[in-house]
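**Student:** here you go, sequence then predicted model.
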Amino acid sequence: MSRFQVRKVAVLGAGVMGAQIAAHLVNVKVPVVLFDLPAKEGQKNGIVTKAIDNLKKLKPSPLGVADDAALIQAANYEENLGLLGECDLVIEAIAERMDWKLDLYKKIAPHVAKHAIVASNTSGLSITKLSEALPAEIKPRFCGIHFFNPPRYMYLVELIATPTTQPAILDQLETFVTSAVGKGVVRAKDTPNFIANRVGIAGMLATMKEVENYGLSYDVVDDLTGKKLGRASSGTFRTADVVGLDTMAHVIKTLQDNLDEKSDSFYGSFGTPAVLKTLIEMGNLGQKSKAGFYKKVGRDILRFDLEGKDYVPGGEKADAVYERMLKKPAGERLKLLRNAEGKQGQFLWAILRNSFHYAAVHLATIADTAADVDLAMRWGFGMKQGPFELWQEAGWLEVAKMVQADIDAGKALSKEPLPKWVFSDAVVKAGGVHTPKGSYNPTTGQFQPRRQLPVYQLQYFRESLLGDGSPKYKTAGITLHEDEAIRIWTLDDNRTSVTGSVLIASIKSKMHAIGPGVVEGLVRAVEIAEQDYQGLVIWSGDEPFSVGADLQATLPAFMVAGVGAIEGAEHEMQQMMLRLRYASVPVVSAIRGMALGGGCELAVYSQRRVAAMESYIGLVEVGVGLVPGAGGLTYIARRAAENAAFSTNKELLPFLTDGFTAAAMAKVGTSALESRKLGYLLDSDVIVPNKDELLYVALNEAKAMYQGGWRAPLKRLFPVAGRSGIATIKGQLVNMRDGGFISQHDFHIASLIAEVVCGGDADANTLVSEEYLMALERKAFCSLIVHPKTQERILGMLNTGKPVRN
């Protein structure tokens, strides 16, 4: 069968979800046409153009670069249905009204290309019922595709087949959504709210019910059900505010309308909570209306009081004893909570028991295997572990007995017993539902492997599940050197293969901070790669790429040996950066998450960068009262000279301005696309939509560079802006200082940055070397490290994690 190519996508519906799906398709360079009804007044595409304009105002931004909103093609159902024939994929994302959707399908059906996939982005309506409005030739190419909101940031996409959907269609769509769109796909059965919302919203309703039972405040509940419980940091009620209380109410109504006591024994818990009903009636819909369960007044966060229908001071925290309990191993943790005497502990056990109970009872009806449930909850609700993973880690049979005992005692939300498969020989002997053979399928009674589509060959370390025995990047391959700072390794000992011919360096320090051990390790990695390999990839397996220099490791040396120790450490870092840039084999940085300060410098001194879409890159040293000191400012000056050399305008300062501003204001690219605009990624660098394909692409990029005859750049001198450039920049800084926009210390730091990027006390267009500018960097850096105001900023950041303005 020929490869399924998505050359253009049509999105039907320019509402919140439709517009943001279109935005993310533009992010990943997929051409998209956004449709909606013709406007009653003015231009016919007015509804769509307004939605596109609104995309540029939303926070967090659905667009990697706001200007890319212009790449979305506007269309309406009256004039432009012919455009559907150009589209390989049609995604319907109009309001959750079955009758409206069915009417639209009848309207578009004659215009859809004969090969195109048609998919509905419904969050819970029956995909099979929706398909009934389509002609017979489209039904095999129709399915559900449920993006989670916001589509750019949420990793989960659920695919849902109808009885008439061709299996190959789902495989094609899963391949596109995984690799081109950058998402994690689970396949759900066609039941109300599918997997994640079915389990997640039922869990939120159960939590709210238990909150009433135990009389806890919303902020205490959020403190208990956030990171401490291994879930999204927003907890329960803040998550509801972010999602939107009207959206949550709609999903609840879908459960209420499509289920009953017979089809779901937990149905009695699906009533709309009184507090949710009250808030919606008040128009307090959560974050989008600036008031929901919480309301921000000035710097204070207030919480809603149902009795008084008003907001009261918040900020109450959970008892410390439960925080300690939640740090215990899983088995011990659950026993302690179940036997807790305090309400907070009893509440925690109740919601965990309810989650195990609900997931087990409904597994067979909502998903093929336990893997789909656990991955859906991790990707869709920000859980560290899915319910089955936690259950398995805590001891499958023992937890099952505790849950069943509570059901028998009438403590659970439903009287329905755990399914027989929970206690079956196969599951009990395996110690749970996830094994190296696969995850349990209650319909077949077998452990079923995850789908092995060709696209997953691009994911060397596909996201694993507890107990599945999949390879871990920390121990995979062949290690050539490892210490507490770094691991130098290769995936295969066959150096003529795609993977084994390239060396990998993985930083092991906390937050992948760059200390002396990392510097030494990266130099060693270059030496090994030059001797025996075709390239080096710097990839550490998880986020962040690197938060920069290890301040905590640097301060003791400063206290003992003074500023000379700092100068020496900075010099070593600079020399390492130059070693990467001028290595005789290609060095590729594979960036995911934050690459800040020294992490940014590590990236820009590599010979190429492969970045995940959600990469946040920038020189942020100003936030701790310093200047970039490991070559960042030298890079800005060199790139300005290179850009000017290729321009008809040979004046250097205009090419320097953006780089200076980015460093002086600690600008961070809030996507890989924006980082490219800031100059931290180049047009030759690769942006990868799916984070799990990053290593594959980086290894192949390094290999292709080597086999294409790549050679390191020759060292050369380049011109600087000199004294006149410094004077121009300082003149602007004086205005900002005198206008109260920056402090005197900010002015001092920015002036030092200007002096370095302009080449110090030199005439305009003086030719300098990288080493010359790096010496200026070290001098500026060391002058600041002894400055009292900078020391205040450093200590403030170490103590609170927040920048100090002084």
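**Tutor:** Okay, I see it. Numbering: from 1, shown residues only.
**Student:** can we go C-alpha only for contacts and neighbour counts from here?
**Tutor:** Will do.
**Student:** grab the nearest non-local neighbour of residue 350.
**Tutor:** Excluding the flanking residues, the one nearest residue 350 by CA to CA, 6 or more residues apart in numbering is residue 210, at 7.3 Å.
**Student:** so which helix or strand takes in the one you found?
**Tutor:** Secondary structure from DSSP states H and E places residue 210 in helix 196-214.
**Student:** ok, and what's touching that helix?
**Tutor:** For helix 196-214, contacts defined as CA atoms under 8 Å, 6 or more residues apart in numbering pick out 123, 192, 217, 221, 236, 248, 251-252, 255, 269-270, 273, 343-344, 347, 350-351, 354-355, 358-359, 373, 376-377, 380-381, 413.
**Student:** let's see that with 7 Å instead.
**Tutor:** By CA atoms under 7 Å, 6 or more residues apart in numbering, the surrounding residues in contact with helix 196-214 are 192, 236, 269-270, 343, 347, 351, 355, 359, 376-377, 380.
**Student:** got another one to weigh against that:
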Amino acid sequence: MSRFQVKKVAVLGAGVMGAQIAAHLVNVRVPVVLFDLAAKEGPKNGIVSRAIDNLKKLKPAPLGDVADAVLIEQANYDDDLAKLGECDLVIEAIAERMDWKLDLYRKIAPHVARHSILASNTSGLSITKLSEALPEALKPRFCGIHFFNPPRYMFLVELINTPTTEPQVLDDLEAFVTSTLGKGVVRAHDTPNFIANRVGIAGMLATLNEVEKFGLTPDVVDDLTGKKLGRASSGTFRTADVVGLDTMAHVVKTLQDNLNAETDPFYANFATPPVLAKLLELGNLGQKTKAGFFKKVGRDILRFDLQSGEYVPAGAKADEVYGRMLKKPAGERLKLLRESEGPQGQFLWAILRDGFHYAAVHLADIAESARDIDFAMRWGFGMKQGPFELWQEAGWAQVAQWVQEDIDAGKALSTVPLPKWVFEGPVAQAGGVHTPEGSWSASQGQFIPQRRLPVHDRQLFPESVLGANAADANMAGTTISDEGDVRVWTLDGEVLIASIHSKMHAISPDVAEALGAAVDLAEAEYKGLVIWSPDEVFSVGADLQAMLPAFVVAGIGAVEGAEEELQNVMLKIRYASVPVVSAVRGMALGGGCELAVHSAKRVAAMESYIGLVEVGVGLIPGAGGLTYIARRAAENASASTGTDLLPFLTEGFTAAAMAKVGTGALDSKKLGYLLDSDVIVPNKDELLYVALQQAKAMADAGYRPPLRRTFRVAGRSGAATIKGQLVNMRDGGFISAHDFHIASLIANVVTGGDVDAGSLVTEEYLMALERKAFCSLIVHPKTQERIMGMLSTGKPVRN
């Protein structure tokens, strides 16, 4: 069977979205050509050139490695339309103007390859209307694709078909977007603003309505509607500032222009809120103009006050009682909020009720099933749960009754009743919209299972919705042991899996012992060992809280013993007779980084943040991290024609001394924590599958561990050179005296201590230097201040 392959992509439009989509394609190593209008003055590709230059400056960074900006091929519509014939996918991402898009389609249609998919990146324009400008032969290969901003980081992509789109086209595109681009796909109906923006922007407008009704301020509202409510930490108003108030206004206008009171019974609430209109009038568009609902002046955060038209001090917090309410179980939580007499509690119940009401009324129109709405709100708006999941968890029938009572009492934003399916038939009998058989489709009147394409077989534990009873990775497979905060298990009887489940996957002596035992078992009975955990953290490093009591009771000897045991585990992993593969996702810091670099191979999710960060608590890497830096420098130098070891050592030393953390897998590779031979996986849900396949392939290829050997170090002269630079930094006031002391210890270890340049050393020798330096810092008063400060506040102490 032929397979749709995307060997090259064209992106039309070098604006904010188009350029960032092109950047993400480069991140995942897909060749891309970026088009825009020919410049009227200067080089004809000047518009594209400037857009690519701007990519290097944007925060958060669209490029995993800014040096990869040169990989984006530049083109213009006057000279380069023939290049479209080289592309398997063409993504149009010009401004949200129907007339401009239609005009461009007429221009490019003759040049699009016969097999290519053409997709419009739009946040809400009708895909069917856009297709009308295309020739009949191209219509079956045309659809909508909606990336969320910023495309590198936002997980959600909506795909939208037209009546003439071939089903296979959407299947092919979903496979590419899922596996190659690393996204979560939701298929939306061709309705204004599709799913996430339709529900999300309606929810933001409802929130603004309720804010006015209850007289709350933006800072209090953001405190209420952020993490406490299980939503993005930026809350409501800060999120709007980040997105851009002009962008928000555009999406609102799409609702206003394409809906009416007949097609949307909530239409009366879609008027542009006065505060938003005023900020737009002032040109205060949010983060991009450094002023929106909030404004930063020096270190002070101000909020906009509509009454005065001025910015006033912000920082007010919600009443603590509501924070406590929001920690209660879902049913109890909603009951307390609904019965609350305070405006903040009433406000919270109102916005949740409004969300339930809107999602239920529009389910049949905008989405194939309730699952699509919940996924869209989780992935596109940072919600911990979608509206239907929360409703179902809190008790479907009871919440439905409360919502309908508010509608009947005139408290809701619309008088339209909840649909009949809420109270009658399969949903009422099942106690919600999500069941093991599938999620409720209001348009089809039945529960439908989640779509399964061949690409989804790579997702062993994909994200699921509450009530679906999906396999839980924490209990899946066959458990071999579950001790010391490490579950050792297998899915197939061939490869062993070790999952750390301590808080933030911190590595305590018990965790280290369990990992060592897992290596022993893997060597005896399995093809290999994969270290993987089913959440957003690989490991944040050593468990300082477990270490301090041992220090207090038994003194420094206990710490040194624990460090030596941890180092021995790292060496056991490195020299295991079967491959040990670290499947890294999220943070791999300190000891987590050391665990990864001592593995035979690393399989890392694209958004993996890897680094040695011990200096932040006044320590140095103590489980072989500095030994790794020294060894890698020697290996790189031996592969070079140069004889000077120091240039190869400098970058690793700097990374450790400055606690540099890779801002993603590509940046972590530049820092040396990932190698060219390692595998970067765009989709986090495919990480375990790929890691298991790598372990099996290595074993089947006859894997042998590296031979133990000595390697060269830079010696005391290399340490002196590094320290000379540190003196300048200390004397210039760039680092403190304690920073200088810590960095000097790092320099001593990575250069091999008091030996001649070029001396041959072993890993064990350098690890002994690490232990000595680490233990000397543990007893240092300033390091203890840093450790206690981090444990109590979570923030580094500068002393």
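**Tutor:** The structure has been received and is ready for your questions. Since the structure is predicted, the reported quantities are computational estimates derived from the model, not experimental observations.
**Student:** before we move on, back to that, are any of the contacts of helix 196-214 of structure 1 buried, and which?
**Tutor:** Among the contacts of helix 196-214 of structure 1, those classed as buried by neighbour count (16 or more other CA atoms under 10 Å) are 192, 236, 269-270, 347, 351, 355, 359, 376-377, 380.
**Student:** out of those residues, which sit inside strands?
**Tutor:** Applying DSSP state E to these, no entry is found in strands.
**Student:** can you confirm residue 122 of structure 2 is in a helix?
**Tutor:** No. Residue 122 of structure 2 is assigned coil when assessed by DSSP: H, G, I helix; E, B strand; the rest coil, not a helix.
**Student:** mind listing what the closest residue to it other than its chain neighbours touches?
**Tutor:** In space, and not counting its chain neighbours, residue 122 of structure 2 is closest to residue 146: 5.6 Å by CA to CA, 6+ apart. Each residue near residue 146 of structure 2 by CA under 7 Å, 6+ apart is listed here: 121-123, 157-159.
**Student:** swap in residue 399 of structure 1?
**Tutor:** By CA under 7 Å, 6+ apart, the contact set of residue 399 of structure 1 is residue 391.
**Student:** any idea how far residue 456 of structure 1 is from it?
**Tutor:** Going from residue 399 of structure 1 to residue 456 of structure 1 by CA to CA, to the nearest Å gives 34 Å.
**Student:** and what of residue 76 of structure 1?
**Tutor:** Distance from residue 76 of structure 1 to residue 456 of structure 1, by CA to CA: 37 Å.
**Student:** if you count surrounding residues, which of the two has more?
**Tutor:** Taking other CA atoms under 10 Å, residue 76 of structure 1 and residue 456 do not tie; residue 76 has more neighbours (23 against 16).
**Student:** please report how far the alignment partner in structure 2 of the more buried one lies from residue 106 of structure 2.
**Tutor:** Aligning on TM-score structural alignment places residue 76 of structure 1 opposite residue 76 in structure 2. Going from residue 76 of structure 2 to residue 106 of structure 2 by CA to CA gives 16 Å.
**Student:** now do residue 791 of structure 2
**Tutor:** Residue 791 of structure 2 sits 62 Å away from residue 106 of structure 2, going by CA to CA.
**Student:** are we agreed that residue 655 of structure 1 is in a helix?
**Tutor:** Yes. Under three-state DSSP, residue 655 of structure 1 falls within a helix.
**Student:** for it, which non-adjacent residue is closest in space?
**Tutor:** residue 640 (5.0 Å).
**Student:** quick one: what's aligned to the one you found in structure 2?
**Tutor:** Structural alignment (TM-score structural alignment) places residue 640 of structure 1 against residue 633 in structure 2.
**Student:** just give me the mean distance for the host helix or strand of its match relative to structure 1.
**Tutor:** Per DSSP H and E: residue 633 of structure 2 is located in helix 625-638. After superposition onto structure 1, the mean distance of helix 625-638 of structure 2 to its aligned counterpart is 0.5 Å, using mean CA distance after the TM-score superposition for structure 1.
**Student:** so what secondary structure elements neighbour that helix?
**Tutor:** Counting contacts by 3 or more CA pairs under 7 Å, 6 or more residues apart in numbering; DSSP states H and E, helix 625-638 of structure 2 is packed against helix 646-657, strand 711-712, helix 737-750, helix 763-778.
**Student:** tell me which of these is the most buried.
**Tutor:** A comparison of those by mean neighbour count, using mean count of other CA atoms under 10 Å, puts helix 737-750 on top with a mean of 23.
**Student:** re earlier: what's around the match of residue 640 of structure 1, how many residues?
**Tutor:** 26.
**Student:** where exactly do the helices run in the stretch 51-200 of structure 2?
**Tutor:** With DSSP state H, counting those that start in this stretch as the criterion, the stretch 51-200 of structure 2 has helices at 98-108, 127-131, 167-175, 196-214.
**Student:** between these, which one is nearest to residue 491 of structure 2?
**Tutor:** Closest to residue 491 of structure 2 of the helices of the stretch 51-200 of structure 2, according to CA to CA: helix 167-175, at 24.5 Å.
**Student:** from memory the residue nearest to residue 655 of structure 1 sits against residue 654, does it?
**Tutor:** No. Contact between residue 640 of structure 1 and residue 654 fails when scored by CA atoms under 7 Å: they sit 8.4 Å apart.
**Student:** check the gap between the most centrally placed residue in structure 2 and residue 422 of structure 2 for me.
**Tutor:** Residue closest to the mean C-alpha point of structure 2, counted by CA atoms, centre = their mean, is residue 153 at 5.4 Å. The gap separating residue 153 of structure 2 from residue 422 of structure 2 is 35 Å, by CA to CA.
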